[in-house]
Each structure stands twice: as C-alpha cells, then as structure tokens.
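K.L.:
Got a predicted structure here, sequence first:
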Amino acid sequence: MARPRTPLLSRERIVGAALHLVDTEGLEALSTRRLATELSVSGPSLYNHFATKDDLLDAVVDSVMGEVDLGMFEPGARADWCTALRDWARSYRAALAAHPHVVPVLAQGPGRRPNALRLADAVYGCLVAAGWPRGQATRIGALMRYFITGSALGSFAAGFPEDAQLYAADYPHLGEAHRLAEHRDAVDEGAFETGLQALLDGLELRFARLQRPAQG
C-alpha cells in the first residue's frame, strides 16, 4: 500500500499546529480554514477530531496547562506547601511566558479542560493536606492564579517608550524610565519574584497564626 503523502491527522498534530499558529500570530489568526491550510488537509477533516472551533481552542489552551510541572504536589514529593507553591508558580509563569497569546483565555478559568482541572485539584489538595481550611485554600488558589496570569498578561518594562524627552519636563521621578525596555527581562522577572516572595511571606505568617490555637 502506498504511503500517504501527508501524515495522518491526529488530535495531537492538530493541537500542535494550532498552538504554533497562535504563538506566532495570535488568537485572531486561528481559524479552521487557516489551520487546514497549514496542515495541508481539507477543512471538514478537522471536524472529525473537534466539533467546533471552541473545542479546538480549549484543547490548545489545555495543552499549555499540560506544560506546567505538578510534580511538587505528588504524594512522594518532600516539598512543604510553601515551597511547592513557589516551584509551581514559577513553572506556571514559564509556561505562560512561552505562550503569552493564550493568557486571556486561561484567565477565564479552567472550564472543562482536564489539565487545568488537574492543576487546580493539585494546588487545592496540597493546601488542604497541609492544614489550610478549605475556604482559605480556595481563596489562596484563586489569589495565586490572579497573580501568575496577571504577571503574564504584558510587560511592565516594555510599556515605557524609549524617549528620554517624554519624561524630562513633566515626570521628574521617571527620569530613567526610558531605559526600562532594554532591561525588560530583568525588570519583569524581578517584579514577579518580588511579588511571589511577598505573597508567600504573608501566607506563611497567616498559616502560623492558624496553627497557634491548635498548639496551645
């Protein structure tokens, strides 16, 4: 039997091509017609794997969630809840930084996406197992997601034009703002790490207060 000229379609191949398209051109570039062209197939053949464009987009977004390391939450992991949250937050942000165009969709919540739900389950389970009350564990999970997705929505440093004259007359405290863009990675990464440490320091203090009555 002759070998087919193009590789057989699979969900994995479709999702990979769709994610590449989103990464390079943005969410607005994703359409079944464009994706079929990229894959050298007919448009209707995609519907054998995804009933709608929304189903495809969910799979694309969830594939990014599959890149987030959850190993620190496994039963055999030795990390305490605070260390686990720190390591997970860094991995989560790295995944979003690699695929920034999907962040607006991710910010809407996990929906029915399996990897996103596993992520939420792992974080919540870790906090409850450590001794956090269920209500507070829910709020901490939400807080961490707000912080991480917010940090990935855009670059603070890149938002300042590289024009020293713009700030000179009216914004005396922004005299060096025109230099921020050239240090974008250091500024944005440093801001994330500063915020993450501040959040975890505050949560550790709160957790310590929760434990005191039980030890009294």
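P.N.:
Okay, I see it. Just so you know, these numbers come straight off a predicted model, no measurement behind them.
K.L.:
C-alpha from now on. contacts and neighbour counts both.
P.N.:
Fine.
K.L.:
Tell me, how many residues neighbour L39?
P.N.:
17 (other C-alpha atoms under 10 Å).
K.L.:
same thing with D201?
P.N.:
13.
K.L.:
T194 versus that one, what's the distance?
P.N.:
To T194, D201 is 11 Å away according to C-alpha to C-alpha, to the nearest Å.
K.L.:
Tell me which residue lies nearest the centroid of this structure.
P.N.:
Residue closest to the average C-alpha location in the chain (C-alpha atoms, centre = their mean): L96, at 3.7 Å.
K.L.:
what about versus this one:
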Amino acid sequence: MPRPSRPLLSRKSIVATSLELIDRDGLATFSMPGLASAMSVRAASLYHHFRDKAEILSEVARYMVSQTAIPARPSRDEWQEWFVSLAANLRDVLLEHPHAAPLMLQFPPRDILVAVTENSAAVLVEYTDFPSYVHILILDTLEKVTLGAALSEVMKAPEKRDLIYPHVDHVEHPILTRGLASNPWTVDEIFRESVRALLAGVATRFEQPRVGSP
C-alpha cells in the first residue's frame, strides 16, 4: 500500500482535535487514548509529535491565546482603549472555549506567549511616559484581571453568565437590588469599564509630565 501523500498527524491537527474534544467533553475527560481514538491512530503515534499530555495542553493554551485579535496601533491619546480592546478580545476567546479556559491557570499567557506581552509593553513605551516599572504593573494586573474575569464567568452555569449578581433577593439585599436596577451596563460592558477604570487610575497615579510641558 502506498504511503499517504500527507502525514496522518501533525502538531497543528493534534492541537485542533484536542481543543475540539475539550470543548465538547470537558478538560477532565481529555486523555491521550481518547485523542488517539478521535484521530483514528494509535496513542503511541501522538508521542512522535508531543512529549506528553501536558505539552499538548500547553499548545492548546498557546493556540487559544494566539487567536486573540490584536487591535491596530492607537494614537497617543487612545492607548488606554487599545488595552481595553486587547483585554476584551482575550476574554472573548476564553469565553468561546469555557471548558478549555481553565488551562490559563496552568499555562498563562505570560508563560506561553511572552512575545505578545512584549508587544503590549512596546505600546506602552511608544504611547505613554510611564517609567518602565509601571509597564510591568499594568501588564501584570491586566492579565490577572482578564483571566480572573473570564474564568469566573465560565464557572457559572450558562444560563447565569449574563447575570451580574444572580442570587440577589430584593427583600434581603435592597442595596444591591437598587444598584442592579440602575445599572446601565451588560456583563461585557462592565468588564470594559473595569479595565478603563484601572488604566485611568494608573495614569492619574503615575503619568509624568511630557518634556516641554509647563
């Protein structure tokens, strides 16, 4: 029998199938034998491409982060909105894969795609006057806030993900009830506003006068 014109397996196809299985069945059930069965190969064949299950999961996490849309370079006055969009885009990717999103706890973006963080740092260098240590403060905090927001949402039952405080009782929790009644934002909008508030606070605390400013 002649060999197939293309290899039956590749790192790309293994990662894609792994994410499909995790999306469908959950992270807890993912296994090398199950992946091999889904790809109609022997489990041993997978080890020609990946050292072990952990390396596959790391690549799945890397793939998800790499799907985050990078906004176009901003003007100097719009750098904060650039980071709002970037954080929202990463959150959206994780919400699209709720079963796989917990991989970010084991393989956070700062570990698996440092180049993305370096790119974000370059935006801060180009468009702000912050000292370098403030860049680290912003990048560290934004990643944690974004991952925390996404993971807290994927842990909710799907029917409750659009609810900010799903267990508020209007009799027992009158203050929260009034706040929710007057709230103008969706869950998505609250996330964006929280990032704006964070960045505005950093700017107020650390931004230095531009050279030549009175």
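P.N.:
Perfect, I can see it now. Keep in mind that this is a model prediction, so the values were computed, not measured.
K.L.:
what sits against the residue nearest to the centre of structure 1?
P.N.:
V64, V102, V103, T149, A152 (C-alpha atoms under 8 Å, 6 or more residues apart in numbering).
K.L.:
which of the residues you listed show up in structure 2 as well?
P.N.:
Counting by both residues aligned by TM-score structural alignment, their matches' C-alpha atoms under 8 Å, the contacts of L96 of structure 1 that remain in contact in structure 2 are V64, V102, V103, A152.
K.L.:
The third one: neighbouring residues, count only.
P.N.:
Residue crowding around V103 of structure 1 was assessed by other C-alpha under 10 Å; the count is 19.
K.L.:
Looking at structure 1, which helix is longest?
P.N.:
helix 184-215 (DSSP state H).
K.L.:
Which strands or helices does it pack on?
P.N.:
When contacts are defined as 3 or more C-alpha pairs under 8 Å, 6 or more residues apart in numbering; DSSP states H and E, helix 184-215 of structure 1 packs onto helix 81-98.
K.L.:
Output the residue interval of structure 2 matched by the helix or strand that comes right after the helix it packs on.
P.N.:
Remark: after helix 81-98 of structure 1, the chain's next helix or strand is helix 103-106, criterion DSSP states H and E. The alignment of helix 103-106 of structure 1 onto structure 2 (TM-score structural alignment) spans residues 101-104.
K.L.:
list the buried ones in the matching stretch?
P.N.:
A101, P102, L103, M104 (16 or more other C-alpha atoms under 10 Å).
K.L.:
what sits up against it?
P.N.:
Contacts to stretch 101-104 of structure 2, defined as C-alpha under 8 Å, 6+ apart, come from residues L57, S58, A61, L94, L95, L147, A150, L151, V154.
K.L.:
dump the residue contacts of P108 of structure 2.
P.N.:
A61.
K.L.:
One more pass at 10 Å, please.
P.N.:
By C-alpha atoms under 10 Å, 6 or more residues apart in numbering, the residues touching P108 of structure 2 are S58, A61, R62, V65, P102, V114, E143, K144, L147.
K.L.:
next one: K144 of structure 2
P.N.:
K144 of structure 2 is in contact with P108, A150, counting by C-alpha under 10 Å, 6+ apart.
K.L.:
Identify the residue of structure 1 aligned to it.
P.N.:
In structure 1, K144 of structure 2 lands on Y146 (TM-score structural alignment).
K.L.:
Same question for P131 of structure 2.
P.N.:
Under TM-score structural alignment, P131 of structure 2 pairs with P133 in structure 1.
K.L.:
mean per-residue distance, the helix or strand where the match of K144 of structure 2 lies to structure 2?
P.N.:
Per DSSP H and E: Y146 of structure 1 is located in helix 134-152. Helix 134-152 of structure 1, aligned to structure 2 and superposed, deviates on average by 0.8 Å (mean C-alpha distance after the TM-score superposition for structure 1).
K.L.:
tell me which residues of that helix are tucked away?
P.N.:
Neighbour-count burial for helix 134-152 of structure 1, with 16+ other C-alpha under 10 Å as criterion, is recorded at A137, T138, I140, G141, M144, R145, F147, I148, T149, S151, A152.
K.L.:
will you turn the residues you listed into JSON lines that also has distance to P213 of structure 1?
P.N.:
Shown next, in JSON lines, are these (distance: C-alpha to C-alpha, whole Å):
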{"residue": "A137", "distance to P213 of structure 1": "19"}
{"residue": "T138", "distance to P213 of structure 1": "22"}
{"residue": "I140", "distance to P213 of structure 1": "21"}
{"residue": "G141", "distance to P213 of structure 1": "24"}
{"residue": "M144", "distance to P213 of structure 1": "26"}
{"residue": "R145", "distance to P213 of structure 1": "29"}
{"residue": "F147", "distance to P213 of structure 1": "30"}
{"residue": "I148", "distance to P213 of structure 1": "32"}
{"residue": "T149", "distance to P213 of structure 1": "35"}
{"residue": "S151", "distance to P213 of structure 1": "36"}
{"residue": "A152", "distance to P213 of structure 1": "38"}
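K.L.:
for the residues you listed, which one is nearest H49 of structure 1?
P.N.:
Distance to H49 of structure 1, by C-alpha to C-alpha, is smallest for T149 among the buried residues of helix 134-152 of structure 1, at 29.1 Å.
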